[in-house]
Each structure stands twice: as C-alpha cells, then as structure tokens.
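Asks: just need the structure, nothing else, for what follows:
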Amino acid sequence: MSSVRATRPSPLSCTRRLSLGVAAFAMSWMAMSGACAQTAARPAATAAQAAPQVASLPAIEGKTIEGAPFKLESLKGKVVLVMFWSTNCAVCRDKMPELRSNYQGWTGKPFELVAVNTDTRVQDFLDYERIISATVPLKQRFVQLWTGETGYRDNIGKHAQLPSALLIDKTGKVVQRYVGRIPPEAWDSIAELL
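Replies: A predicted model of the protein is given here:
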C-alpha cells in the first residue's frame, strides 16, 4: 500500500493562477465591450488610420430628435464637432457631461456640436434623451440625430469603434478625426479654429 501525501501548492503557483484568471477575465471583458473605446485617445496617426475614410467635405442630413430638418452644410461659418456614439457605449455616455459643459462654455461663439446616435433601436435613444431632457439645462443641449431615421444620410461610412468624432472647420472641411475618447487637445484645436 502506497501512502499518498497531500501537498500544498506553493504561494507562487497560486499567484500565477490568480494572475492568469484575472488576465483571462480582463481579456474577455474587453472583447465584449470592443465596440467602445476603452482607452484614452490614440495618437493622431493611429486614430486617423482607424477612423473611417471621410470625404474632406462631409455631408450629414436628417431630422433632429425634435423632428427639425438638419443639414451639416447649414453650419458653414462655424467650427463643428460631430460625435458618433451609442447608448450602449459606456465611454460615449461618460463623455457627454464634458461635451455639454464645453458646449455651454462656447455659447455665443461660432461653434456647434452635433451628436449622431448609432443605436439600432430608436427606443434606447429616446429613453436616454428622456432622462437628459429632465436633468440637463437647455443651454447644454445640442443637435442630436439618429442614424436609423428614414431621412438620415451621410457620406461618412461605418464606425468600427465608438465614440468617434470629426472636427470640421468654418469652411466645412474635416481637419481632425478622433477614435475613442476625445483628447483634451481637441478642445485646444477648436479654440484655435474659432
């Protein structure tokens, strides 16, 4: 009869297993939330490569969430930041208070913010907007469009990652593209273009 001796795993092997488990969890979580940017802004060259190819003079038209007709070309003469986002993107939702605050700060300046929602269900967008309309002052609200609206058209194409944004100068030309969080330098660029 052989004797079986119980051995206790070394603390080092337990630590390795725990590290591997944490790494596996983190990788699966990042894969599940891959539609959203989870990091700070990428360097401009990388962001431009990852951004969809956009005409130098982008065109967007449709109806705002309030039902008013909208054409991006009507904003010529203003600096415009167009942000594509979704309610199921945590980074997108997290960015909204900063966007509203900056938008309010440039009241009276030739600046406009246009948020284009890419949700597949309009109800998700409307539910979010109902909360916003009850909690956010009018002076912090900006143009909101939904890509699923029957009259919505653009020449921008699909976005592999959200949020993504375009900075457009007063002539209507795209001067910068951002994928992921809008970097602080973007607000400096807007100030310079004003």
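Asks: CA atoms for contacts and neighbours, from now on please.
Replies: OK.
Asks: please name the residues that touch the spatially most central residue of the chain.
Replies: Centroid-nearest residue in the chain, with Cα atoms, centre = their mean: Pro163, separated by 1.8 Å. By Cα atoms under 8 Å, 6 or more residues apart in numbering, Pro163 lies in contact with Cys36, Ala37, Met83, Phe84, Trp85, Ser86, Cys89, Val91, Cys92, Val179, Gly180, Arg181.
Asks: could you also give me the structure for this second sequence? I'd like to compare it with the first:
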Amino acid sequence: MNRRDFIQSAIISGVGMSSALALAQGKTTGQKYELSGLDVAGKKLDLKDFSGRTVLVSFFTFDCALCTHDLKLMREFYVRNASNKFVLLGVNMDQNKKDLDEYNEATTLAFPKDQRFPTVWRNAPGHKDNFGKVSSLPSHFVIDAKQQLMFKREGAFQADDWDKLWLSLG
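Replies: Below is the predicted model of the structure:
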C-alpha cells in the first residue's frame, strides 16, 4: 500500500470510528433537521430544498471574529465544492437586524455573486428551525443528504472536521 492509500484509509477509518463513537455517545439522534424562512435577499429558503446534499449550517454573529474566520474558510470550501452536492447556509444570530444588514452589504460588495451563500436571520418573523439553543458562536451543524446530523462543532471548525466534511461528499 502506498503512502496516499494508507493516509486515505486511516482517515476513512477515523471517520468511521468517530461516527461510531458519536452514535455511542448519543450525539446523533436520527432527527431530521428543519430550517425555513426568508434569506437576506427576501427569497424563500427551506432546508428541504437541499435534500440529497451535504449541508453545513453555520450559526454566527456579525461582530464575532472567530465566526468571520470560519466563514472565510467555509466560503472557500463552498466555492470549490458547490458542484459536489455541497451547500453552505448561514444563520445570523444578531439581535439587531441592522447588524445583519451591514454584514449583507459588506459581503455583497466584497464577494462575487457565485461566492455568496444563502443566509437567514434567526430572529426574523416567520423563521423556523429545530437546531435548539445555540450557546457558543460560531456553531456548525453538518447535515447529511437525508437531513440528519453527521456532526456538530461548537467553536472553530477543526482540521478533522474539514476531513469529515470533505469525505462526506463522496
């Protein structure tokens, strides 16, 4: 076995073991996640519309430096993997809609349209989701093609999270 095959095999084994460990610890429940509302452009957004894809749902605020760092990396991953059945959804947690509007204006000016991912405001009238209380920012949920939780990360995305996310794309 060459070095590349060994590393790939080790990563796949590690993902399998971490998934088994997560199941043993009750971290994945088989619950189907839901999210619906209007995105920042006023367009209807529903997580169900992304069935059959891996979805990274990231909860953030406008003034969170760690969130900004993670979203930069996630945007790069999104751009490179949108054609691989991958979707990035942002859920803004700011209390004040003005902060979200400033974020949206900045991203509209800074990034071409194909690099902007759908973002919703969690405090918007009509917004619904069943992700529960988000106590740490950023918080990221990776949802599989069946809309079930693969894993959750509170705080910064870790190196092995990127590996698991990439491998989930098949």
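Asks: what stretch of the first structure does stretch 35-48 of the second structure fall on?
Replies: The aligned range for stretch 35-48 of the second structure in the first structure is 60-73, by TM-score structural alignment.
Asks: pull out the buried positions in the matching stretch.
Replies: The neighbour-count check on stretch 60-73 of the first structure (16 or more other Cα atoms under 10 Å) flags Ile60, Glu61, Gly62, Lys63, Thr64, Ile65, Phe70, Leu72 as buried.
Asks: isn't the first one right up against Gly151?
Replies: Think Ile60 of the first structure. No. Ile60 of the first structure lies out of contact with Gly151 (Cα atoms under 8 Å); the separation is 10.3 Å.
Asks: Phe84 of the first structure pairs with which position in the second structure?
Replies: When the second structure is aligned by TM-score structural alignment, Phe84 of the first structure is paired with Phe59.
Asks: the closest residue in space to its match that isn't next to it in sequence: neighbouring residues, count only.
Replies: Nearest residue to Phe59 of the second structure, sequence neighbours excluded (Cα to Cα, 6 or more residues apart in numbering): Val91, at 4.7 Å. Burial of Val91 of the second structure is recorded as 21 neighbouring residues (other Cα atoms under 10 Å).
Asks: measure the residue mapped onto Val91 of the second structure from the first structure to Gly180 of the first structure for me?
Replies: Under the alignment (TM-score structural alignment), Val91 of the second structure maps onto Val116 of the first structure. For Val116 of the first structure, the distance to Gly180 of the first structure equals 15 Å [Cα to Cα, to the nearest Å].
Asks: same question, Leu113 of the first structure
Replies: 17 Å.
Asks: how about Gly151 of the first structure?
Replies: Distance from Gly151 of the first structure to Gly180 of the first structure, by Cα to Cα: 27 Å.
Asks: looking only at neighbour counts, state which of these two leads.
Replies: Set Gly151 of the first structure next to Gly180 and count neighbours by other Cα under 10 Å: Gly180 wins out with 24 against 12.
Asks: what does the more buried one correspond to in the second structure?
Replies: Using TM-score structural alignment, Gly180 of the first structure sits opposite Gly155 in the second structure.
Asks: for that match, which non-adjacent residue is closest in space?
Replies: Spatial nearest neighbour of Gly155 of the second structure, excluding adjacent residues (Cα to Cα, 6+ apart): Pro138 at 5.1 Å.
Asks: for the equivalent of the one you found over in the first structure, give its distance to Ala50 of the first structure.
Replies: Using TM-score structural alignment to pair residues, one finds that Pro138 of the second structure aligns to Pro163 in the first structure. Using Cα to Cα, we find Pro163 of the first structure at a distance of 12 Å from Ala50 of the first structure.
Asks: so which strand or helix has Leu167 of the first structure?
Replies: strand 164-168 (DSSP states H and E).
Asks: who's in contact with that strand?
Replies: Defining contact as Cα under 8 Å, 6+ apart, one finds that strand 164-168 of the first structure is touched by 51, 79-85, 174-182, 190.
Asks: of the residues you listed, buried ones?
Replies: For those, a neighbour count by 16+ other Cα under 10 Å gives the buried set as 51, 79-85, 174, 176-182, 190.
Asks: those helices in the second structure, which residues are they?
Replies: Counting by DSSP state H, the second structure has helices at residues 3-24, 65-81, 97-110, 159-168.
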